[in-house]
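1. quick one, what's the 3D model for this:
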Amino acid sequence: MVSHPPPESSSVNQNDNSQPSKIIKPPRAPLKRLKSPAWDHFDQIKNNDGFVVWAVCECCGKDYAAGSNKNATNNLLAHTPACPRIHIRMRFKIIQYGSFLRVDNGSSSSIVEEIATGKQFSIRDVFQMRKISDASAIEMESDVSESTSPTQPKWRKVAYGGMQPGFEDNHTDESFLEDMVMNANVVKRNMLKVMLDSVSISQYLCIVALVVIVWTLTLRSSIDANSLLLLDVILLGLGFFVLLLTAEMLSFNLLLKFSFFITGLYVLSPIYHTLTWSISSDSIWALTVSLITLHLFLHDYSGCTVKAPGAPERPSFMSNISLNASIVASLLIASRLPSRLHVFAIVLFSLQVFLFAPLVVYCIKKYSFPFHLIFSVGLMAVTLAFAYRLHRLVFVLLLSLFVFVNMVCPYWLIRIQEYKFEINGPWDEAKLCFNITE
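-> Now for the predicted structure:
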């Protein structure tokens, strides 16, 4: 038999100055005071790694503390045949020793709410905690094999197999949120790096703006056909020189292809000249503006319009649509020029810029990023100079666009990144990964 605790003046509990909690008697039989110190039995079972059962006899009200310790367990089993029923008051596990012990409820139902939470109690408090409802007590039959309450099967995390006995279909245990990961794929961005990356966008905006300025000056007859042809030759020579310097991809085969391309374009110039005679000029201007806007929205600012040497992949479908929109806009503008030579010169200039310039810029950026920045800043200065000559309002709009793209948008991106919150966990759909080697 297990004896009740000694008075507070006992030497075993000198450090425990707290008053014992009030004893609440069970509704059926009062709990009698134990005749011998309760900690004697705790000294016997304190090295037990298993569960400890605190049982109360329904007939005589005697307390028993039984664990894997042989003597303490036999005291409970010896009294079992004399009583028809025994109430299990607590079933806990000693986890931590010392002046305080941490107890953990091991039964399927939370008999003592404080114990289930893992709160620390003194040894005296464990045996004097009698605030247990009669409905939460577990009744045991007198059979020796059923002297301890059966534990509920542990919930297992399985994908298939149906419902597990004793658990709801949507049951989640305490480890459900252990696999939750927050902001696993969020990339922390630097303000300076984002501003440097936005230079590529401003650079291509300058290229498109220069093309539009040349179109406008040609339609106003400010630039003649010979000047356009000279500009085409200069741009073509500079492009070949950059490719030879950065990528070393200039070859006789490439020059031959360009010769065939220019010859075919010259032959088709009369057709382009009379292509839109039956369409009004207002429709041509509106369609040209729409196509250029579509070109800017769908353009791939991180790559080039053709397969560059060393590029990881080919141009995307949207990039091809953007290129086609720019070519159609060039043909619409060329159809409003006065002569076939003007048509040939302006179409060649447009194709060099929209088709050939992104490849040259990509090679420059791959060759040297500082040189890429110098080239971009110089291109912005030239574009702003021509825009100021064309109209001051165009200059202000273009300058505002550069400030918005290179300063406001990077700051905006860094600012809203603080509110990005992404969670991943066991509720996400499974992602199948296949490693196909054949």
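2. contacts and neighbour counts: CA atoms only from here.
-> Will do.
3. how long is stretch 257-276 end to end?
-> End-to-end distance of stretch 257-276 (CA to CA, to the nearest Å): 29 Å.
4. buried set for it?
-> For stretch 257-276, the neighbour count (16 or more other CA atoms under 10 Å) marks 265-266, 269-270, 272-273, 276 as buried.
5. could I get those residues in TSV, plus columns for secondary structure and distance to residue 140?
-> Output for the buried residues of stretch 257-276, formatted as TSV (DSSP: H, G, I helix; E, B strand; the rest coil; distance: CA to CA, whole Å):
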residue	secondary structure	distance to residue 140
265	helix	99
266	helix	103
269	helix	102
270	helix	104
272	helix	99
273	helix	102
276	coil	98
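6. make TSV from the residues you listed and add distance to residue 190 to it.
-> Shown next, in TSV, are these (distance: CA to CA, whole Å):
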residue	distance to residue 190
265	46
266	49
269	49
270	53
272	48
273	50
276	50
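7. and which of the residues you listed is nearest residue 220?
-> Minimum distance to residue 220 across these is 17.0 Å, recorded for residue 273 (CA to CA).
8. from residue 326, how far off is the residue nearest to the closest one when sequence neighbours are not counted?
-> Leaving out its chain neighbours, the residue that sits closest to residue 273 by CA to CA, 6 or more residues apart in numbering is residue 335, at 4.6 Å. Using CA to CA, one gets 14 Å for the distance from residue 335 to residue 326.
9. and for residue 243?
-> 23 Å.
10. these two: which is more packed in?
-> The neighbour comparison of residue 243 against residue 326 (other CA atoms under 10 Å) goes to residue 326, with 23 against 18.
11. host element of that one?
-> Per DSSP states H and E, residue 326 falls inside helix 317-334.
12. how about the following helix or strand past that helix: buried residues?
-> Using DSSP H and E, the helix or strand that follows helix 317-334 towards the C-terminus is helix 340-351. Within helix 340-351, the residues that count as buried by 16+ other CA under 10 Å are 340-350.
13. point to the residue nearest the middle of this protein.
-> By CA atoms, centre = their mean, the chain has its centre lying nearest to residue 185, at 3.3 Å.
14. any idea whether it is helix, strand or coil?
-> coil (DSSP: H, G, I helix; E, B strand; the rest coil).
15. ok, and the closest non-adjacent residue to it?
-> In this structure, residue 185 finds its nearest non-sequential neighbour in residue 422, 7.9 Å apart by CA to CA, 6+ apart.
16. the structure of the following sequence is requested for comparison with the preceding one:
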Amino acid sequence: MVSHSSGHWRKSLYENADYDDNYTDPSFLKDLRTNLNVRFFTFEEAFKGVTRLNNQISCVTLFLLIFYLLYSEHVTPPNVLFTAGLATSMGYIFYRGRKLFDLQFLLEDSKTLLSVLVFGYLFAPLLHRLTNAISTDTIFSMTFFVLLLNLIFCDYGLSAAMVSKALSLNAAIFAAICLASRLSTAFHAFVLLVEAAVFFVLYPIFISLYWQWYFLVPIFGVCCGLLYSISFNGFLFYVLFTGFINIFCPYIFVIQQRYKHNIHGPWDEAIVEENVEGFIENNL
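-> Okay, the predicted model is just below:
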């Protein structure tokens, strides 16, 4: 309803004094737009995108498997340390590429590696006894929740407010310290901390630069092999869970895209677009 029709209605905040506040002009909806900037993904894109989540789940799974093998004395710490060193060396060669033979980079990286190993070895006895007063059940429960935090706040290559590399890394290191306190010797604890550094510090740096969806295959295969040798039920659950995330969830996501619908119009929040070049030209 219009209280007075003497003035012409305009889309302006400080005009139209003759009109009621809830007046809507027929031209108000002329700027209505639907599904602006909506992108529809194919199943292949969704499948490849979710492999980063599965890769992090596999990293956590393999780290826990290494802890179990050390905890049950199925493997010796030197063998685990040798395997981790070999894998890290191969990754480092691929990461540096042509800069591998640059003496400056080699010295800097060697000093960093030496510092981490020396301080980790010196503090391993302290960390090994840090949580002696806490029960094993409590340690395992805390480990589960902090590794869940690691998965939630990990950087999967998307720009999101909840992504926190620092929180994800700290959660993983805290879990490693908790589990290291349940191993038999300080050297076992040192090896597990080295593994935590490889999985949660070095490996994320590598995949952030060179990630491809098929990087999931080798770590998935290692997890399947170890789980099959330890527990068939655990192996079956891991395979089904991975398939659910990497196949079923992308399929449901692609199917549900047909229901995407959003509207844009004059009610949207105003966005100020600045023409920097024009501003500079007008003020010179």
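17. just give the TM-score of the two.
-> With the length set by TM-score structural alignment, normalised by the length of the second structure, the two chains reach a TM-score of 0.86; 270 aligned residues with a CA RMSD of 2.6 Å.
18. burial of the counterpart of residue 9 of the second structure in the first structure, as a residue count?
-> Aligned by TM-score structural alignment, residue 9 of the second structure pairs with residue 155 of the first structure. By other CA under 10 Å, the residues close to residue 155 of the first structure number 13.
19. which residues touch residue 155 of the first structure?
-> Neighbour list for residue 155 of the first structure: 164, 167, 173 [criterion: CA atoms under 8 Å, 6 or more residues apart in numbering].
20. just the strands in the stretch 1-150 of the second structure please.
-> Taking DSSP state E, counting those that start in this stretch as the test, the strands found in the stretch 1-150 of the second structure are 33-34.
21. now for the helix or strand hosting residue 370 of the first structure, which elements pack on it?
-> Per DSSP H and E: residue 370 of the first structure is located in helix 369-390. Applying 3 or more CA pairs under 8 Å, 6 or more residues apart in numbering; DSSP states H and E, one finds that helix 369-390 of the first structure makes contact with helix 199-219, helix 357-367, helix 392-403.
22. I'd like these as TSV, with distance to residue 261 of the first structure and mean neighbour count appended.
-> TSV is the format used below for those (distance: least, CA to CA, whole Å; neighbours: other CA atoms under 10 Å):
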stretch	distance to residue 261 of the first structure	mean neighbour count
helix 199-219	20	19
helix 357-367	16	20
helix 392-403	33	15
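23. out of the contacts of residue 155 of the first structure, which is nearest to residue 140 of the first structure?
-> residue 167 (22.9 Å).
24. list the contacts of that closest one.
-> Taking CA under 8 Å, 6+ apart as the test, what residue 167 of the first structure contacts is residue 155.
25. which bit of the second structure covers the helix or strand harbouring residue 43 of the first structure?
-> In this structure, residue 43 of the first structure is located in helix 38-45 according to DSSP H and E. Alignment of helix 38-45 of the first structure against the second structure: no match, by TM-score structural alignment.
26. now do the same contact list for residue 335 of the first structure.
-> Residues in contact with residue 335 of the first structure, defined by CA under 8 Å, 6+ apart, are 272-277, 343.
27. ok, back up a step: other residues contacting the helix holding residue 370 of the first structure?
-> For helix 369-390 of the first structure, contacts defined as CA under 8 Å, 6+ apart pick out 199-200, 202-203, 206-207, 209-210, 213, 361, 364-365, 394-395, 398-399.
28. equivalent analysis for stretch 132-143 of the second structure, please.
-> By CA under 8 Å, 6+ apart, stretch 132-143 of the second structure touches 174-176, 178-179, 181-182.
29. now for the buried residues of helix 340-351 of the first structure, which pair is the farthest apart?
-> 340 and 350, at 15.3 Å, using CA to CA across these.
30. let me have the helices and strands packed on helix 369-390 of the first structure in CSV, extended by distance to residue 179 of the first structure.
-> What follows is these, written out as CSV (distance: least, CA to CA, whole Å):
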stretch, distance to residue 179 of the first structure
helix 199-219, 40
helix 357-367, 41
helix 392-403, 44
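31. nearest to residue 297 of the first structure, of those?
-> It's helix 199-219; of those, that one is closest to residue 297 of the first structure (CA to CA) at 11.0 Å.
32. where in the second structure does that closest one fall?
-> Under TM-score structural alignment, the match for helix 199-219 of the first structure is residues 51-71.
33. repeat for stretch 276-292 of the first structure
-> Counting by TM-score structural alignment, stretch 276-292 of the first structure sits on residues 131-147 of the second structure.
34. in the matching stretch, what's buried?
-> For stretch 131-147 of the second structure, a neighbour-count test (16+ other CA under 10 Å) marks 131, 139, 142-143, 146-147 as buried.
35. out of these, which two sit at the greatest distance?
-> Across those (CA to CA), the longest gap, 17.7 Å, separates 131 and 147.
36. using the three-state scheme, assign residue 315 of the first structure.
-> Assignment for residue 315 of the first structure (three-state DSSP): coil.
37. that one and residue 138 of the first structure, how far apart?
-> From residue 315 of the first structure to residue 138 of the first structure the distance is 72 Å (CA to CA).
38. check residue 89 of the first structure too.
-> Going from residue 89 of the first structure to residue 138 of the first structure by CA to CA gives 8 Å.
39. so for these two, which residue has more residues nearby?
-> Shown here are residue 89 of the first structure and residue 138; by other CA under 10 Å, residue 89 has more neighbours (26 against 17).
40. against residue 77 of the first structure, how distant is the more buried one?
-> 16 Å.
41. ok, now residue 170 of the first structure?
-> 40 Å.
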